[in-house]
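1. Based on what follows, work out the 3D shape:
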Amino acid sequence: MTKFLLAVHVLVAIVAIGPVTVAASMLPAAARRAQAAGPDASSIATVRLLHRICRVYAAIALAVPVFGFATASSLGVLGDTWLIVSIVLTAVAAGVLALLVLPRQDALLTQLDEGSPPVERSATARLAMLTGIFNLLWAAVTVLMIVRPGSTTGA
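-> Now for the predicted structure:
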């Protein structure tokens, strides 16, 4: 059962979090291009699609910690420091996405749809920075999951 839980945990992480990191990273530049293109519906549609990918896959990604906790429980590592740090980093990443990245994406999309006020470069730069923080947090969690400090597996 542990192998099954671990496999599902890793697969959901790859399938759900990967698209969020890529789409969220692409969105600020797509928003700048859409702003420059003017009332071009296809440019705004691209931004809308990237935002939808972020929202939908973020919801699917909620399964990652569920299967992570189940896996950790079956392995008996719930109290290990590396796992606790991973849980905290995951919670921070989820908070950054839910409270900072997605709302700013919504605001940019609203500005693009309405056409005024124009999207400021500082807004897309701030969004890109927050997305980078989100991505770095996930990278740190991934490293912790692979290296597992103090592990006796030799990894």
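
2. Could you use CA atoms for every contact and neighbour count after this?
-> Will do.

3. what's the single longest helix in this structure?
-> Longest helix in the chain by number of residues (criterion: DSSP state H): helix 121-147.

4. Now do it: which elements does it pack against?
-> Using 3 or more C-alpha pairs under 8 Å, 6 or more residues apart in numbering; DSSP states H and E, the elements in contact with helix 121-147 are helix 18-37, helix 81-95, helix 102-114.

5. Could you give the number of residues near Pro144?
-> I think there's a mix-up here, since residue 144 is Leu and not Pro. Leu144 has 15 neighbouring residues, counting by other C-alpha atoms under 10 Å.

6. To check against the first, give me the structure of this:
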Amino acid sequence: MTKFLLAVHVIAAIVAVGPVTVAASMFPPAARRAFGAPGDADALATTRLLHRICRVYAVVGVAVPVFGFATASNMGVLGDTWLIVSIVLTVLAAGVLALLVLPRQSAVLETAEGNGVVEEAPGETATAARAATVRLAMVTGIFNLLWATVTVLMIIRPGSTTGA
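-> Okay, the predicted model is just below:
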């Protein structure tokens, strides 16, 4: 049963977390393209699609810790330090995604769809939009680093007796 749970946990991580990290990373440059070419429907559609991927796969990603806890419980490692650190980092990554990345993507997308609400000073709108995408890229990078760290901890598992 442990091997089955572990396989489902790993598959869920690949299928759910992978697309979110890639789409979230692609969103800021796509949004900058949408801002740079206000009439480009394809650039805006790409930005919408990337945001939708992030939202949908974030929900699907809930399966990763569910099967992770089941696997850890079955393996008897719920109290191990590497797992506790991984859990904390996973909670942080989920928080960054839910509280920072997705809302900022929504705000950037709304601005891009509105083609810059401020008509009086289009230069300021473009500067503000660019700054928003830069901040979003930074937050997305933090999200990705958290997941990369969790992945490394899951592979290395300090104190593991598997020899890895």
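
7. re earlier: list just the one of the helices and strands packed on helix 121-147 of the first structure that sits closest to Ala128 of the first structure.
-> Of all those, it is helix 18-37 that lies closest to Ala128 of the first structure, at 5.9 Å by C-alpha to C-alpha.

8. C-terminal to that closest one, what's the next element?
-> On the C-terminal side of helix 18-37 of the first structure, the nearest following helix or strand under DSSP states H and E is helix 41-60.

9. what sits up against the helix or strand following that next one?
-> Proceeding N to C from helix 41-60 of the first structure, the next assigned helix or strand is helix 63-75, under DSSP H and E. Applying C-alpha atoms under 8 Å, 6 or more residues apart in numbering, the contact partners of helix 63-75 of the first structure are 2, 5-6, 8-10, 12-13, 78.

10. again, but for stretch 81-99 of the first structure
-> Outside stretch 81-99 of the first structure, the residues that reach it (C-alpha under 8 Å, 6+ apart) are 77-78, 130-131, 133-135, 137-138, 140-141, 144-145, 148-149.

11. For ChimeraX, write the select line for the buried members of these.
-> Command for ChimeraX, covering only those of these found buried under the criterion 16 or more other C-alpha atoms under 10 Å:
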select :78,130,131,133,134,135,137,138,141,148
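
12. and of the contacts of stretch 81-99 of the first structure, the nearest to Ser25 of the first structure?
-> Using C-alpha to C-alpha, these come closest to Ser25 of the first structure at Thr131, 6.1 Å.

13. rewinding a little: how much does the longest helix of the first structure stray from the second structure?
-> Compared with the second structure after the fit, helix 121-147 of the first structure shows a mean deviation of 0.4 Å (mean C-alpha distance after the TM-score superposition for the first structure).

14. how many other residues sit next to Val20 of the first structure?
-> 25.

15. who touches it in this structure?
-> Neighbours of Val20 of the first structure in contact, by C-alpha under 8 Å, 6+ apart: 53-55, 57-58.

16. Swap in 10 Å and give it another go.
-> Neighbouring residues of Val20 of the first structure by C-alpha atoms under 10 Å, 6 or more residues apart in numbering: 26, 50-58, 61, 97, 131, 134-135.
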